[in-house]
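> Quick one, fold the following:
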Amino acid sequence: MHDLKALRADPAAFDAALKRRGLSPVGEGLVAEDEARRAALSALQDAQAARKTIAKEIGQGKRSGADTTALETRAVELREEIVTLEEKANLLDASINDVLKALPNQLDATVPDGKDEKENVVVHERGTRREFAFAPKQHFELGEQLGLMDFPTASKLSGARFVMLRGALARLERALGQFMLDTHTTEFGYTETSVPLLVGDAAMYGTDKLPKFAEESFRTEDGRWLIPTAEVPLTASVMGDILPESALPIRMTALSACFRSEAGSAGRDVRGMLRQHQFMKCELVSVVAPEASDAEHERMTKAAETILERLDIPFRRMLLCAGDTGFGAAKTYDLEAWLPGQGAWREISSCSNTREFQARRMNARYRTATGPAFVHTLNGSGLALGRTMIALMETYQNEDGSITVPDVLVPYMGGMAIISAA
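Below is the predicted model of the structure:
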């Protein structure tokens, strides 16, 4: 959500920020509506005060036996004026809010201009891409040949974009999740949290998933939402709170199932596990004071990178350009892993600083010496388990179709060092 006071103070700057995202100007129109709303509220207060005065005069007149017909007529007129002014103010307020809640966050000054992902900027690249003495296979070829990745049965049960993992691959997913949680909690100070998988409208709206992304999420018949990411319950856990300054920073992590309808993705990544309706993800969320959010963004991204470094999976950090930065983000780093089977870089984590955008939507504040102020919220994948499995399987595949388990995961796999056919 945006600060209407800041918009009033400099509508041109507000429109310039929208232009960076390729959006049309709205500043002057919103200011005009806001002026009309405030004028209606001022007139409403005057009418309410006048009606209160006339009510007293009518009472006094009746007690003294005076004719109060004219006063009573005016009282009726004022009552009608008050109803009309209230309706006008409410309609204008709703119109302003409808526009504001549909507008994306303002971009950080360091975000590069650009229309789409082709203009994202490589910040750095880590790791060495493996050279194969054979043609590397894609993850779904490996998984199906091992007899441990079952798409037909999942499709029979649930339709397209689901998978059943069996045996060692099911354990590998669990091992990855445990390894990520252990790393983030013991080394980076995140508090492990078990979250609800169903949330209400307020939590979805507060974390900028509504109304824009309603079609990309699943809604239950009783009006709740399956979480698209644990970012929603983690961040919304401070919804409506005024936190003591001493409580900040708050760092939380959760390993949870995530649910996405993948609306508009027909024909994209139809093979394998890259784009699923249900997947597991280790989420990172930070709630911090405004002056700490830039450093927290770097810290969070480094935490996610550490997982890839420990797994020895080549990756690169991308600074997203204006046209590719998400709706709620002021600045985003994507981590892209190298997939040998595809011969391509693919996103495996996205770490975003939303600044006070989400906090305004969910009214999350902290106490300062001068009064309550909005917190800054950040979120990131640390990492998406399915995509990490894809990168791991394709990076560590052997010519016979088996998969070597990275050293750091062997203890989590009960000593298993090679995943072979079931």
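
> all contacts plus neighbour counts: C-alpha atoms, from now on.
Noted.

> and the lengthiest helix in the chain, how far from the chain's centre?
For the chain, the helix reaching the highest residue count under DSSP state H is reported as helix 27-64. Relative to its parent chain, helix 27-64 has a centroid offset of 42 Å by C-alpha atoms, centre = their mean, to the nearest Å.

> do the same with stretch 289-302
Taking mean C-alpha positions (C-alpha atoms, centre = their mean), stretch 289-302 and its chain are 16 Å apart.

> tell me which residues of it are tucked away?
Within stretch 289-302, the residues scored as buried using 16 or more other C-alpha atoms under 10 Å are 289, 293, 296-297, 300-302.

> Show me what counts as buried in the longest helix of the chain.
27-28, 30-31, 33-34, 36-37, 40-41, 43-44, 47-48, 51, 54, 58.

> rewinding a little: tabulate the buried residues of stretch 289-302 (TSV), appending secondary structure.
Formatted as TSV, the buried residues of stretch 289-302 follow (DSSP: H, G, I helix; E, B strand; the rest coil):
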residue	secondary structure
A289	coil
S293	helix
E296	helix
H297	helix
M300	helix
T301	helix
K302	helix
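
> Please generate a structure for the following sequence too, so the two can be compared:
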Amino acid sequence: MHDIRTIRDNPAAFDAALSRRGLAPVSSRILAMDEARRAKILAAETAQAEANKAAKDVGAAKARGDEAEFERLRALVGEKKAQIAALNDEAKAEDAALTDLLMGIPNLPDESIPDGADENDNVEIHRHGTPRALDFTPLEHFDIPAIRPGMDFETAAKLSGSRFVLLSGAVARLHRALAQFMLDVHVEEHGLTETITPVLVREDMMYGTGQLPKFGDDSYQTTNGWWLIPTAEVTLTNIVNGLTVDESYLPRRYVAHTQCFRSEAGSAGRDTSGMLRQHQFEKVEMVSVTKPEDSAAEHDRMTKQAQAILEKLDLPYRTVVLCTGDLGAGMRKTHDIEVWLPGQNTYREISSVSVAGDYQARRMNARYKPEGGGKPQFVHTLNGSGLAVGRTLIAVVENGQQADGSVDLPAVLHPYLRGKTRINADGQMV
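Alright, predicted model coming up:
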């Protein structure tokens, strides 16, 4: 959410920043609603002062035996109380409408990110590794002989419908090993705090991180009002919801491996083959909570942490900074990490690492108290995949595929697989 005082101070700058997202000016509407709200509050305060004065005068009139004035003033006090109640109700309604409007406006893009219309205008900032030269035509993950026995879409469709997968045998074991490997690296080498969170959350938690009100169609809600998390960003970030912490508490760096659920509304026809885009999937998610002056450095740190997973798995990747037209609504700046997929002959997103600034903190009312004293400040929040487990599995098997249909597995995973090094063409881990 946005700071109304910042909009009051420089509405032109606010509109200019939103225009980089292709949005029309909105500050005049915001300020008109703010002025109406403040006018109702002032009128209520004025009426309260008048009621207080009349209440004092009532006693004086009674004391001097002026019955007519006593009755007039008593009636005036009653009228003022009704007027105050009505004005307060109107002010609350104006405040709710203004909050709803501010809640629906996306974050302002960081000045450093490029302008652009869509993903074609993103800018590459880093590249690691070289795609392996193959003397055969590479297959997509679901067509590799070693993988086909353990990746069952037909049974999953019978159980749940489209965009689900049933993993078994060597493929399920590889998926589990990848998640464990990621957690170990983030905890032991990157110093993140491992966390196990719920996957069902209250509605206000979804508001806190910006999934609501605008993107409710992208998630699933239960009949009793809980929401299934689209990512552990929701649970990990909301740990500080409503808190005012000491400065010494920061930074907080969390990591969690969870099931994630997305309806994929509006994505019909996109990535429908295989398990690239699913309704249910697993991610290892990183979240950091920092002081404002530390968030840019933390963003770079988190990007390197996600990249480190790919480097340990010996997977070629590139990192791009998203342009304004491709930037998520709640974020100021995002680095997308794209892994090389030989079966598609292209790089595909495997992690987004983003800084929200104080946008989520304002929605959550999450603050910290400066050590030197002074007014509590809003924290900054960041999140990033470290990594999406299913997409990492896709990258591992496509990059490790051999001409005979087998898959060689990254050396770093061998200890997690009890010394197994490959999946043979029959789907057995050996």
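
> re earlier: packing partners for the longest helix of the first structure?
helix 4-9, helix 11-20, helix 69-101 (3 or more C-alpha pairs under 8 Å, 6 or more residues apart in numbering; DSSP states H and E).

> And H297 of the first structure? What does it align with in the second structure?
Mapped onto the second structure by TM-score structural alignment, H297 of the first structure lines up with H299.

> so what's its match up against?
Applying C-alpha atoms under 8 Å, 6 or more residues apart in numbering, we find H299 of the second structure in contact with 353-355, 382.

> So which residue of the first structure lies furthest out from the middle?
Most distant residue from the mean C-alpha position of the first structure: G65, 67.3 Å away (C-alpha atoms, centre = their mean).

> Not including adjacent chain positions, what is the nearest residue to P138 of the second structure?
Among residues not flanking P138 of the second structure along the chain, G343 sits closest, at 5.2 Å (C-alpha to C-alpha, 6 or more residues apart in numbering).

> In contact with the one you found, which residues?
By C-alpha under 8 Å, 6+ apart, the contact list for G343 of the second structure reads 138-141, 398.

> Next, give me the two most distant ones among those.
P138 and H141 (9.3 Å; C-alpha to C-alpha).

> returning to what we had before: can you redo the helices and strands packed on helix 27-64 of the first structure as a markdown table, where the extra columns are mean neighbour count?
Output for these, formatted as a markdown table (neighbours: other C-alpha atoms under 10 Å):
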| stretch | mean neighbour count |
| --- | --- |
| helix 4-9 | 14 |
| helix 11-20 | 17 |
| helix 69-101 | 15 |
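
> Which one, of these, ends up nearest to Q145 of the first structure?
helix 11-20 (47.4 Å).

> how much does the closest one stray from the second structure?
Here the mean offset of helix 11-20 of the first structure against the second structure after fitting is 0.5 Å, by mean C-alpha distance after the TM-score superposition for the first structure.

> P138 and H141 of the second structure - which one has more neighbours?
Neighbour count, other C-alpha atoms under 10 Å: between P138 of the second structure and H141, H141 has more, with 27 against 20.

> where's that one relative to A55 of the second structure, distance?
As judged by C-alpha to C-alpha, to the nearest Å, H141 of the second structure and A55 of the second structure stand 80 Å apart.

> try A16 of the second structure
Applying C-alpha to C-alpha to A16 of the second structure and A55 of the second structure gives a distance of 50 Å.

> Kind regards, and thank you for your time.
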